[in-house]
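Visitor: what's the 3D shape of this:
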Amino acid sequence: MKKEAMLDSYMTYIQLEKNYSAHTVSNYRKDLESFFSFLESEGLSEIREVEYLHARNYVTQLYEQAFSRATVSRKISAVRSFFKYGSREFGLNEEAFKSLHHPKKRERLPQFFYEQELEMLFESVSGNDKLSQRNLALLELLYATGMRVSECTSIRIGDLDRAMNIVKVLGKGKKERYIPYGEFAREALEHYIEEARPKLMKNTDHVYLFVNSRGEPLTDRGIRYILSDCIKKAALNTAIYPHMIRHTFATHMLNNGADMRTVQELLGHAHLSSTQVYTHVTKEHLRSTYLNAHPRA
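Guide: You can find the predicted model right below:
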């Protein structure tokens, strides 16, 4: 089988079975196509002939091209994951990249909103028009649940248990989980579903919860645009990305006494280590508050 066919098979696997986001799938394809181009420049036409030396040369070239450690790490992950899949499906030898040193990414604490900033963000979407009602429901649900944006865009009306205030989401690896949401989110959702959504739907007919101004299902890009617009209206001097709401949810939960396992389950993290990064955020918050408040700090 040619490497192009192997690539197509792998892309289908990570998209359908691993449930990777469209953004991740696109990046992995570009990374692997770039790696294939490197092999051709090395005069290697057969992917089964890849050895450790080729892997080392590839990484050296990435650093020579001045990619960041995070980007190099992602590119190695893409190729390593491809070879792992290929060893199982096509008999490829995965040892070349399996034994390769994986550069550690510089740890950065997740950015989050303080509660006062979040209130300003909510105030920016107050209004009785249909788009304001949708934006408030979207913002309230994201903050109430900490769900990923990709999970939010796939929610259907039937995924909401409006009597129990619980939403079913489809996470990574197609794993379902149920997340409760509070009274603020419930009220915003009810207004949106009963009043705003029917007006936005116009002549369209589908079951997705959040829709754009034309009544079509809201996309990841659409949510980014909405949140950026909220930041401008709130006059907050910060950039925003959708995951910031998720970081804010986790940080506020831990700051207010939630235990780590509960937050892990709500976020849909497979490993506790993914959730533990937020303990560093809360410790830094405590330290900063102490230094600013204690007279002899």
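
Visitor: CA only for contacts and neighbour counts going forward, please
Guide: OK.

Visitor: And the helices in this protein?
Guide: 3-12, 22-41, 52-64, 69-89, 95-98, 115-123, 130-145, 149-153, 183-191, 197-201, 220-234, 243-255, 260-267, 272-293 (DSSP state H).

Visitor: Reformat those into JSON lines and put distance to residue 106 and mean neighbour count next to each item.
Guide: Shown next, in JSON lines, are those (distance: least, Cα to Cα, whole Å; neighbours: other Cα atoms under 10 Å):
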{"stretch": "helix 3-12", "distance to residue 106": "28", "mean neighbour count": "15"}
{"stretch": "helix 22-41", "distance to residue 106": "20", "mean neighbour count": "16"}
{"stretch": "helix 52-64", "distance to residue 106": "16", "mean neighbour count": "15"}
{"stretch": "helix 69-89", "distance to residue 106": "7", "mean neighbour count": "19"}
{"stretch": "helix 95-98", "distance to residue 106": "21", "mean neighbour count": "19"}
{"stretch": "helix 115-123", "distance to residue 106": "27", "mean neighbour count": "15"}
{"stretch": "helix 130-145", "distance to residue 106": "27", "mean neighbour count": "22"}
{"stretch": "helix 149-153", "distance to residue 106": "24", "mean neighbour count": "20"}
{"stretch": "helix 183-191", "distance to residue 106": "36", "mean neighbour count": "17"}
{"stretch": "helix 197-201", "distance to residue 106": "43", "mean neighbour count": "18"}
{"stretch": "helix 220-234", "distance to residue 106": "25", "mean neighbour count": "17"}
{"stretch": "helix 243-255", "distance to residue 106": "18", "mean neighbour count": "21"}
{"stretch": "helix 260-267", "distance to residue 106": "23", "mean neighbour count": "17"}
{"stretch": "helix 272-293", "distance to residue 106": "13", "mean neighbour count": "14"}
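
Visitor: compare with the first, here's sequence two:
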Amino acid sequence: MTPVSNALEEALSEFERHLRAERDVSPHTTRAYRGDLSDLIAYATDLGVTEPAELDVSLLRAWLARQHALGRSRATLARRTAAARAFTRHLHRRGVLQDDPGLLLGTPKRQRALPGVITQDGAAHLLDKMDAQGPVGLRDLAVLEVLYGTGVRVSELCGLDIDDLDAGRGTIRVLGKGGRERTVPMGEPAARAIQDWLRAGRPALATEDSGPALFLGTRGGRLHPTSARRIVHARIAEVGQVPDLSPHGLRHSTATHLLEGGADLRSVQEILGHASLQTTQIYTHVSAERLKQVHRRAHPRGSQAD
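Guide: Predicted coordinates:
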């Protein structure tokens, strides 16, 4: 690999520190940006560009065009465009770049495959027919009830502590992406499953090292997201008559069923913890029949004459 100039490398290292300390970006995103921008800097160095101030839109576009020629996916191109924009914006704000060339970059459209969803009847069948015997059974039922009943991410579920529960209000406190905290309502079935787990399940698995974690693995430690995913797949297969889903599929089902039940998009956005409403619009879908019902009810010429 072509050696990277010290000035560009130092600028990248300073940007990485900025992401961690000032913007509270997740370690995963920071590593991805670091990898993307290291590739950009290597490309720039091959062209004889050795200073951050020399980065311009022509170079950025040429780099992205090369990524496209190499067969990078739309998702990768979108992420690398975002990384370049964030980097040049940072350099511009620091006074290194007089103008921000990242503002002139287009954004490749990402193709997002929506996860499968479970029907409302299917969700009821799954949760009503699950074997909830013993500590592990009680835990697994609580895990699925919370995932479906609240729409939280699997990482958020595994990060829950006992004190995050507010039984009186029927809510849980969730720490989401970017360190953003939100309060999420949960229904009575989820609350009941959690109380059963705390009363008759968790004490049987807890050890001195369990700490405040709400959900525990079989060895007493905090439940890991990988284990939670395995639980969801295994329990769905065990019950049968329900298509296989991941925790993300249950989250998507929650959003879909909320919208089908009449929830507005802003409320669903808050429940899911999306920073942008656009993300919620992509992530959720409403049946064509419900859209027609809304149109008939709300539009002055929506209802057809008999």
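
Visitor: just so I know, which of the helices of the first structure lies nearest residue 161 of the first structure?
Guide: helix 183-191 (10.3 Å; Cα to Cα).

Visitor: That closest one against the second structure, how far on average?
Guide: For helix 183-191 of the first structure, the mean deviation from the second structure after alignment is 0.9 Å (mean Cα distance after the TM-score superposition for the first structure).

Visitor: Over in the second structure, find the residue span that helix aligns onto.
Guide: Helix 183-191 of the first structure lines up with residues 188-196 of the second structure when matched by TM-score structural alignment.

Visitor: Nearest to residue 170 of the first structure among the helices of the first structure would be which one?
Guide: Minimum separation from residue 170 of the first structure across the helices of the first structure (Cα to Cα) falls at helix 149-153, 6.0 Å.

Visitor: average distance between that closest one and the second structure?
Guide: Superposed on the second structure, helix 149-153 of the first structure shows a mean distance to its aligned partners of 2.5 Å (mean Cα distance after the TM-score superposition for the first structure).

Visitor: what span of the second structure lines up against that helix?
Guide: Taken onto the second structure by TM-score structural alignment, helix 149-153 of the first structure occupies residues 154-158 there.

Visitor: now what about stretch 201-214 of the first structure, what contacts it?
Guide: With contact meaning Cα atoms under 8 Å, 6 or more residues apart in numbering, stretch 201-214 of the first structure is reached by 131, 134, 138, 153-158, 197, 200, 215-218, 222.

Visitor: rewinding a little: now the helices of the first structure as JSON lines including distance to residue 168 of the first structure?
Guide: Formatted as JSON lines, the entries for the helices of the first structure read as follows, by distance: least, Cα to Cα, whole Å:
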{"stretch": "helix 3-12", "distance to residue 168 of the first structure": "25"}
{"stretch": "helix 22-41", "distance to residue 168 of the first structure": "21"}
{"stretch": "helix 52-64", "distance to residue 168 of the first structure": "41"}
{"stretch": "helix 69-89", "distance to residue 168 of the first structure": "29"}
{"stretch": "helix 95-98", "distance to residue 168 of the first structure": "37"}
{"stretch": "helix 115-123", "distance to residue 168 of the first structure": "24"}
{"stretch": "helix 130-145", "distance to residue 168 of the first structure": "11"}
{"stretch": "helix 149-153", "distance to residue 168 of the first structure": "9"}
{"stretch": "helix 183-191", "distance to residue 168 of the first structure": "14"}
{"stretch": "helix 197-201", "distance to residue 168 of the first structure": "20"}
{"stretch": "helix 220-234", "distance to residue 168 of the first structure": "18"}
{"stretch": "helix 243-255", "distance to residue 168 of the first structure": "16"}
{"stretch": "helix 260-267", "distance to residue 168 of the first structure": "11"}
{"stretch": "helix 272-293", "distance to residue 168 of the first structure": "21"}
